[in-house]
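>>> Give me a 3D structure for the following:
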Amino acid sequence: MALFLIALFLALGIFAGKYIEGTFFRKPMVEFKSEKGLQYLEYETPVFQDKSYKSSIVGTISPREVDVLETYKGWRMVESEHGVYWIPPTGIVYNFGSAVMLDVPARNQFPELKNGCEAVAAQMMLEKYGITLDKLEFAGEIPKDDTQMQKAGEDITVWGDPEKGFVGDITGQSYGYSIYPKPLSKFLRNYVENPVDLTGVEPQTLEKYIRGGNPVVAWVTVNFKDRDSNEIWMTPSGKMVKGSFNTHAMTMVGFDENHYYFNDPYTGAKNYKVTKQRFYEVWSAMGKKAISIE
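This next block holds a predicted model:
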């Protein structure tokens, strides 16, 4: 009986609890059809317990005709004799064992956007979905808090709130700081239906999004160096902000057993590698900030 059940699972292309070792995703899935009914999946894809990358991955489904019972923001619900599963709206470039890598266009924030890493990292994430953006126009649309910096000697006393918009000058002609996930993810609704603020999650959740074909923008530091300063200022409303001038955002595009891979807008590098341990140290020190797209 046990051998029969294993054979049945493999025949269906689903191996509960993990990917089948050696599965290789060469291309994203075909363009999503929003209607219900019979559809054909051309490529193997992960399936989830619910219509969210935060839910559990229950296995993979092989190329086949599926009967779509329900749709939700690009997710498709299909049913087999083993239960109901959700297919995500995007595919994966490849998955081999524990390694996943997405093919995401690399972009450089320089020379025009010295302080524009968040904008360019978000641009790369959106361009994964075929959205064409002009770097300067997109950065110009990013929400901003135009509060002027006030100083007492060398200390910043009053400045803007990164929870409202980009603080300072995004071009770098004068001081600039950052924009945080909440206002940036809200802004991205102008381009996609379901951006998500992942601040505070653990790295395993970021990996689920990557497995589902979705890049992640993560707030770290330039070259993953230690946080170099602890600037503290007040907003005009009396809110305290603690910042660091080596705050940096990168686009996470993949991972393997020991590393994460990023497109780095600071250098224009594609698939820049950092150990998982170092990423977690720096990302945690910067507040575990991240965004992606459901």
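
>>> For the rest of this, base every contact and every neighbour count on C-alpha atoms.
Noted.

>>> can you pull out the helices in the stretch 101-250 of the chain?
For the stretch 101-250 of the chain, the helices defined by DSSP state H, counting those that start in this stretch occupy 117-127, 135-141, 181-187, 203-211.

>>> Between the ones you listed, which one is closest to Phe245.
helix 117-127 (12.3 Å; CA to CA).

>>> and the helices of the stretch 101-250 of the chain as TSV, adding distance to Thr71 and mean neighbour count?
TSV is the format used below for the helices of the stretch 101-250 of the chain (distance: least, CA to CA, whole Å; neighbours: other CA atoms under 10 Å):
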stretch	distance to Thr71	mean neighbour count
helix 117-127	22	26
helix 135-141	30	14
helix 181-187	23	20
helix 203-211	19	20
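
>>> want to put them side by side, so please do this one too:
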Amino acid sequence: MGKKKALLLVPVFMAGALVGVVQNEDQKTYVVHDSSFITPVIPAVKSEIKLNVPRIGQYPELPRGCEVTSLAMLLQYSGVSVDKMRLAKEVKKTTEPYVNKDGAVSYGHPNEGFVGDIYSLNNMGYGVYHKPIAMLAENYTPGRILDLTGAPFSQVLSSLQDNKPVWIITNVTYDVLPDSEFRTWQTPQGIVKITWKEHSVLITGYDKEYVYFNDPLLKKERAPRDKFIAAWEQMGSQAITYSD
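As a prediction, the model looks like this:
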């Protein structure tokens, strides 16, 4: 009997569960889901992909609702009939008030829920990160949501190659921000670093020069590939898609 080939395990969090990205001796890569089964990761070999995903704008109803609006586009493309307003109502919210005491800020953590007012810019607010969005999406597509946060951008490209758009967190410039654009505040879960330029879009394609996306602000449709990836990585490489 031949010698069993080893698998190298790299821990990755997907939809709240610790799974892994593994690679065998043939250099083939797989994703482990909840330690119960594995699926192959197909390298992104196509030089250009552009998915036709209908655009949805966050305004005027959701001036801070870029994350749930991008999620609505993702879910609708997957075959789920749900709109941005329902998702805005259902996304988990934080309850910690905004407190600024002599410049020391305390507030909610965006990976615990939506922070602040999603419906109006007249009140304090920020946004939400991948964990609450993945939890919300899981309610509509049980067992199909893949949280790719922390994975390399090649995983995003592989999803697009499989005709699956990808929800991500970036910033409104689609480029790396200077340190001066970031703030820190204290939360019950610890210190979090944020930028008021935080934004969410749905990636719908790529070519050699650009990444293409549906922007809930309905302003841009593409950004230079290297700059876009760097901005995404600066915001924690947050990404969510779905499987068949």
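
>>> about what we covered before: so which of the helices of the stretch 101-250 of the first structure gets nearest Phe255 of the first structure?
helix 203-211 (7.5 Å).

>>> with the second structure superposed, average distance for that closest one?
Helix 203-211 of the first structure, aligned to the second structure and superposed, deviates on average by 0.7 Å (mean CA distance after the TM-score superposition for the first structure).

>>> so that helix corresponds to what in the second structure?
Aligned by TM-score structural alignment, helix 203-211 of the first structure corresponds to residues 153-161 of the second structure.

>>> what do you get for stretch 8-19 of the first structure?
The aligned range for stretch 8-19 of the first structure is empty, by TM-score structural alignment.

>>> With stretch 246-258 of the first structure instead?
Against the second structure, stretch 246-258 of the first structure falls on residues 197-209 (TM-score structural alignment).

>>> repeat for stretch 180-190 of the first structure
Against the second structure, stretch 180-190 of the first structure falls on residues 129-139 (TM-score structural alignment).

>>> residues making contact with the matching stretch?
Here stretch 129-139 of the second structure makes contact (CA atoms under 8 Å, 6 or more residues apart in numbering) with 15-16, 67-68, 71, 75, 87, 90-92, 110-114, 144-147, 149, 168-169, 238-240.

>>> Can I get the buried part of the residues you listed as one ChimeraX selection?
Restricted to buried positions by 16 or more other CA atoms under 10 Å, the ChimeraX selection for the contacts of stretch 129-139 of the second structure reads:
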select :15,67,68,71,75,87,91,92,110,111,112,113,114,145,146,147,149,168,169,238,239,240
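
>>> Among the contacts of stretch 129-139 of the second structure, which are located in strands?
Ile145, Leu146, Asp147, Ile168, Ile169, Ala239, Ile240 (DSSP state E).

>>> Put together TSV for those, with distance to Ala44 of the second structure on each row.
Output for those, formatted as TSV (distance: CA to CA, whole Å):
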residue	distance to Ala44 of the second structure
Ile145	20
Leu146	17
Asp147	18
Ile168	18
Ile169	21
Ala239	16
Ile240	17
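
>>> Taking the residues you listed, tell me the two that lie furthest apart.
Ile145 and Ile169 (16.3 Å).

>>> Okay, buried residues for the match of stretch 246-258 of the first structure please.
Glu198, His199, Ser200, Val201, Leu202, Ile203, Thr204, Gly205, Tyr206.

>>> ok, so of those, who is nearest Gly57 of the second structure?
Val201 (10.7 Å).

>>> can you pull the contacts of the closest one?
With CA under 8 Å, 6+ apart, Val201 of the second structure has these contacts: Cys66, Glu67, Ser70, Trp167, Ile168, Ile169, Thr170, Phe213, Asn214, Asp215, Pro216.
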